[in-house]
Every structure is written in structure tokens, then in C-alpha cells.
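Undergrad: mind looking at a prediction? Sequence and model below.
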Amino acid sequence: MHRAPFSPTEARSARMRMGLTEVHVAQSMAICGAPVHPELVDAWEQGTHVPTEPQLFALADVLWCPPTVLMGIEPRSLAEHRLARQLSAERLAHRIGMSVTDYRAAEETQRWDGDYRQTKALVDALGLSLRQLVGILGHVEELADHLRSAIEGRWKSHVTPVAQLVTVNETRVSGALRTMHAEFAEFAKRYMGHVVARNDDSRLKEIAAERSAYLRRLVDHFWELIGEAGEAPPFNAVLP
């Protein structure tokens, strides 16, 4: 079972705000189905022990605060986003139609191999967008590399890997890459046009600056074309 991040200081502060003693907390947690001794509550606040996931969820309910307050961090990983939603791995796996073993493996490796429907269910359950999921899994640089290669060369060869990376159907990815490839090609045409016309250097520098700005926004522009939430694909689309 995943050990949640835990902030002893935040836990103590939350308890004090509620005006509860360790005994009160332990009694209320028992009512929530997670019985503990008051000494364990104190140990959490002293930092010598860390609550289990069920204990963290019960403690958040007792102290009337989101789990993220007790975790003391903004969720960064897949597991932490699940904890923030007070979902066990078993419950989330069932909700998205995936085996618990496969889902736990995704959390441990930070690698997602779910199909379109499982991915859509995952982002819905965790309150995320597809773009956020790609960021959580650490694939932003990989996506940027694919986009750069696609606009500078044969974009069609990057459709499948990009579609698999962002879990969007290939029809929509193809449309986005085609558009970006054409847009980027315009910079080269404009630049060469000014070179042939022997225009002043300032105009060439402007075009070069526009090109650089376009490259810096590749990922942002891709999601603008695709849609960050990842709407449902057409019924006749091939799902990655």
C-alpha cells in the first residue's frame, strides 16, 4: 500500500482548529471505520509514524479538511492525485475498468498504458485534463521532441507515437500535426522571400524572433489544437 506524504505540523494545526484532543480524534476515527489509539494520533503529530491511506482519509474527514492539507503538498504524482481525491487504488481501478495490479504498476512506474476509455475515466475521476496527466507522468519533454521533429520533417511518422503519448485518437493528432507543419513551413517561406528581395536585416530578425517564439510554444499550441480536456473521439476513429 502506498504511503502517503504527511505533514505532522499541518495535522496538529488542523486538530487544534477543530478544538479536538487526540482522544477525540481517535474516537471519531473509530466511528469512521478506522479505529486507532490516541497515542498513535500523537505519534503522527510528532512525526514518528505516518498514517496509512485509510487512516489518512478518515483523519481528513474527522478534521474537516482535504487530504492535501494533511499531506502538506500539492499533488505531483499519480498516487498523490488519487490520495487527494480520497480514493483507494482498488476503488479507482474498479472505476476506470482496470485491474488493481495494472493500476498499481502504473503508480509505481509513473507509466500509463491505459486505453482511451480508461484514460478518460482516470482524468474524470481525478479531476484532471489530459494535458495535466501528461505532465504528471513526466512526458512533456518527450512530447515536445516529437512535435519539433514533426514540424521540421515528416510529420505523419509522428502521429502514432504522439497519439499514444497523449491518448488521443490519431485522426485529431494528425490534424494538429498537419496544421503545425504547415504553419512552421510558412516561416521558412517568408524568410527566404525577404532574403531574395534583399530586405533589411531588421525584418529578417523579426521573422527569426517569431519562429523562436513559435518553437517555445509548441506544446501549448498543440494542446490548443487538440483540446486539453481530450474530448471523445469520433465513433469511427481508431483508438490508440
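TA: Nice, thanks for sending it over.
Undergrad: all contacts plus neighbour counts: C-alpha atoms, from now on.
TA: Will do.
Undergrad: contact partners for residue 191?
TA: For residue 191, the contact set (CA atoms under 8 Å, 6 or more residues apart in numbering) comprises 204, 207, 208.
Undergrad: how about it, secondary structure?
TA: Following DSSP: H, G, I helix; E, B strand; the rest coil, residue 191 is assigned to helix.
Undergrad: burial of residue 217, as a residue count?
TA: 11 (other CA atoms under 10 Å).
Undergrad: contacts only, for it.
TA: Residue 217 touches nothing, counting by CA under 8 Å, 6+ apart.
Undergrad: out of the contacts of residue 191, who's nearest residue 55?
TA: residue 208 (56.8 Å; CA to CA).
Undergrad: burial measure for that closest one, as a count.
TA: Count around residue 208 with other CA under 10 Å applied: 15.
Undergrad: any idea which element it lies in?
TA: helix 201-216 (DSSP states H and E).
Undergrad: got CSV for the contacts of residue 191, with distance to residue 150 too?
TA: Output for these, formatted as CSV (distance: CA to CA, whole Å):
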residue, distance to residue 150
204, 24
207, 20
208, 19
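Undergrad: which one of the residues you listed sits closest to residue 88?
TA: The closest of these, once distances to residue 88 are taken by CA to CA, is residue 208, at 50.8 Å.
Undergrad: ok, second structure coming up, stack it against the first:
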Amino acid sequence: MHPPIPFNARAARTLREKLGMAPGHVAYGMSVSFGITHITPDHISAWERGVAAPDPSELAALAGALWCAPGELMGRPRTLYEHRLARGIAADDVADATGLPREAYMHMEAAGRWSGDAQQSAKLGSFLGLAPRDLIAVTGLEDELARLLTEAVSTRWQAHIKAIAKLASLDHRNLKNPLRTMHDEYQTLLAATLSRAGSNSAAGEGGQRYVDNIIDRFWEALER
């Protein structure tokens, strides 16, 4: 069983109003064009107020009625299931594209744990058009990336470029500046904290705060 879909109520209302449609028009469109006959104008209003959210079939029909992709009505996709829904792709198509039996793929999606091999992971990223950050997240590699990044900022960052590039499917040449910057930030933080507190314990706490968010820091550094 999948968790509730992140629904962007404001986006739904904005799209509806931009099209000059009332909630009743949207409900009618979902019924006539997509066979979702149980939806009423009250449902549409409740979704837009954020007091309820559509299920996957309702989301697909709502997107069709509003002439948009399902992803435009969702918050940022976090899981493999949500990325697939955001793109309006059937589970069978993802299974075929990655070379996985349908049952195996569906189990991974429902469990929220990807266990495909490196080749299947690459096919998944390509088929869904996942950015490196999203591919790392849905394939469960964030912990390993965090470990490598922590070692890079606390030791010699140069020694970790190849491993990080391979894990994140990035050109190692694009990692030099971000890793150097992160290493300098971390070392400067440790030095400043140690100087102020005069204790290794306090310095360690400052460093821990840095590495607790090291994944986000890494992606932000890449975008600079």
C-alpha cells in the first residue's frame, strides 16, 4: 500500500482558474472524458482547500481535465512511485524499460526499496528522466553518498572524486570546485568552532551539524 500522494492544492486551483473553469466543469470533464463519475464539485473544492487529496486514478483524471501533466499537481516527488505518477507512466512500462519482471518492480515500488543492479538503475534514470539527485534518492544510495562526502570534507577531497562521480553518475571534472568548496567550508567551521569553544567536543558538534545536511549542501554546491 502506497502512502498518500503529495498534492499541490494551490497549483490545482491556479490551473483551474487560468482555464476559466468552475469546480463543476472540472468534475464534469473528469466524468465524461475519464470515467471518474463519483467526483462532484465538492470534491474539487475540498482538494483545492487541502482538506482532501485525490487518489492516483483521480489525480490522472484531474490532470487530464486541467490539460496538464500529473506532476504539475503534485509536490516534489520523493519516491519511485511518486516519480512514476508525476510522469503519467504505467508500472508495466517502467518494468519493461528496466528489464525487471512486473511483480519484482511492483514489490520494489510498494516497499519503497529499489534493489535493481547498476544497469537497471541507469535504465530507470534514463526512462524516467531522473536528475542525478532524484536517482540517488530513489535507488537508496543517499547514505553511501553521505558517507563519501563526509570523508571528502574531513580528509583529502581529491581522493574521493572518482567514487562520488561514479555513484552519482556525474562527470568527475564537475566535482572539483564543489568538493573543494565543501572541504574548505567544513575545515573553516571546525577551526572557528574550536577557536571559540576551546574544546574538541564543541568542534565536533559544529562539524556534525554540517554533515547532517551534507547531501543538500552537495547538490546546492553543484548548482552554484
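TA: Thanks, I have the structure now. Predicted model, so just to flag it, every value in this text is computed and none were measured.
Undergrad: superposed, what's their TM-score?
TA: Scored against TM-score structural alignment, normalised by the length of structure 2, the superposed chains reach a TM-score of 0.59; 168 aligned residues with a CA RMSD of 3.5 Å.
Undergrad: next secondary structure element downstream of the helix holding residue 208 of structure 1?
TA: helix 218-226.
Undergrad: check the mean deviation of that next one from structure 2.
TA: Here the mean offset of helix 218-226 of structure 1 against structure 2 after fitting is 5.7 Å, by mean CA distance after the TM-score superposition for structure 1.
Undergrad: what is that helix packed up against?
TA: helix 140-152, helix 170-196 (3 or more CA pairs under 8 Å, 6 or more residues apart in numbering; DSSP states H and E).
Undergrad: okay, the angle between it and helix 170-196?
TA: If you take axes from the mean of the first three to the mean of the last three CA atoms, to 10 degrees, helix 218-226 of structure 1 sits at 130 degrees to helix 170-196.
Undergrad: name the residues of helix 218-226 of structure 1 that are buried.
TA: For helix 218-226 of structure 1, burial by neighbour count (16 or more other CA atoms under 10 Å) applies to 218, 219, 222, 223, 226.
Undergrad: count of residues packed around the residue lying closest to the second one once chain neighbours are set aside?
TA: Once flanking residues are discounted, residue 219 of structure 1 sits nearest to residue 144: 5.9 Å by CA to CA, 6 or more residues apart in numbering. Using other CA under 10 Å, residue 144 of structure 1 is surrounded by 19 other residues.
Undergrad: cool, and residue 182 of structure 2?
TA: A count of nearby residues for residue 182 of structure 2, using other CA under 10 Å, gives 22.
Undergrad: the one in structure 2 that sits across from residue 43 of structure 1 in the alignment sits in which helix or strand?
TA: Using TM-score structural alignment, the equivalent of residue 43 of structure 1 in structure 2 is residue 46. Under the criterion of DSSP H and E, residue 46 of structure 2 resides in helix 41-49.
Undergrad: that helix vs structure 1, average offset?
TA: Mean deviation for helix 41-49 of structure 2: 2.4 Å (mean CA distance after the TM-score superposition for structure 1).
Undergrad: so who does residue 1 of structure 1 touch?
TA: 52, 53.
Undergrad: likewise for residue 49 of structure 2?
TA: By CA under 8 Å, 6+ apart, the residues touching residue 49 of structure 2 are residue 9.
Undergrad: at 10 Å what do you get?
TA: Each residue near residue 49 of structure 2 by CA atoms under 10 Å, 6 or more residues apart in numbering is listed here: 9, 10, 12, 13, 43.
Undergrad: for residue 9 of structure 2, see how far away it is.
TA: The gap separating residue 49 of structure 2 from residue 9 of structure 2 is 6 Å, by CA to CA, to the nearest Å.
Undergrad: so what's residue 3 of structure 1 closest to, chain neighbours aside?
TA: Counting by CA to CA, 6+ apart, the residue nearest residue 3 of structure 1 is residue 52, at 6.2 Å.
Undergrad: mind listing what the aligned residue in structure 2 for that neighbour touches?
TA: Using TM-score structural alignment, the partner of residue 52 of structure 1 in structure 2 is residue 55. Residue 55 of structure 2 makes contact with 4, 5, 7, 61 under the criterion CA under 10 Å, 6+ apart.
Undergrad: and those residues, which are buried?
TA: Among those, those classed as buried by 16+ other CA under 10 Å are 5, 7, 61.
Undergrad: just curious, which of those residues is nearest to residue 129 of structure 2?
TA: For these, the nearest to residue 129 of structure 2 is residue 5 (19.9 Å; CA to CA).
Undergrad: picking that back up, give me the contacts around the helix holding residue 208 of structure 1.
TA: By CA under 10 Å, 6+ apart, the residues outside helix 201-216 of structure 1 that reach it are 144, 147-148, 151, 180, 183-184, 186-188, 190-195, 198, 220-221.
Undergrad: can you do 6 Å?
TA: By CA atoms under 6 Å, 6 or more residues apart in numbering, no surrounding residue is in contact with helix 201-216 of structure 1.
Undergrad: and for stretch 13-32 of structure 2?
TA: Against stretch 13-32 of structure 2 from outside (CA under 6 Å, 6+ apart): 36, 37, 39, 40, 41, 44, 48, 61, 65.
Undergrad: chain center to it: distance?
TA: Relative to its chain's centre, stretch 13-32 of structure 2 lies at 28 Å (CA atoms, centre = their mean, to the nearest Å).
Undergrad: tell me the SS of the residue nearest to the spatial centre of structure 2?
TA: Note on structure 2: the residue nearest the mean C-alpha position is residue 78, at 3.6 Å, using CA atoms, centre = their mean. Of the three states, residue 78 of structure 2 takes coil under three-state DSSP.
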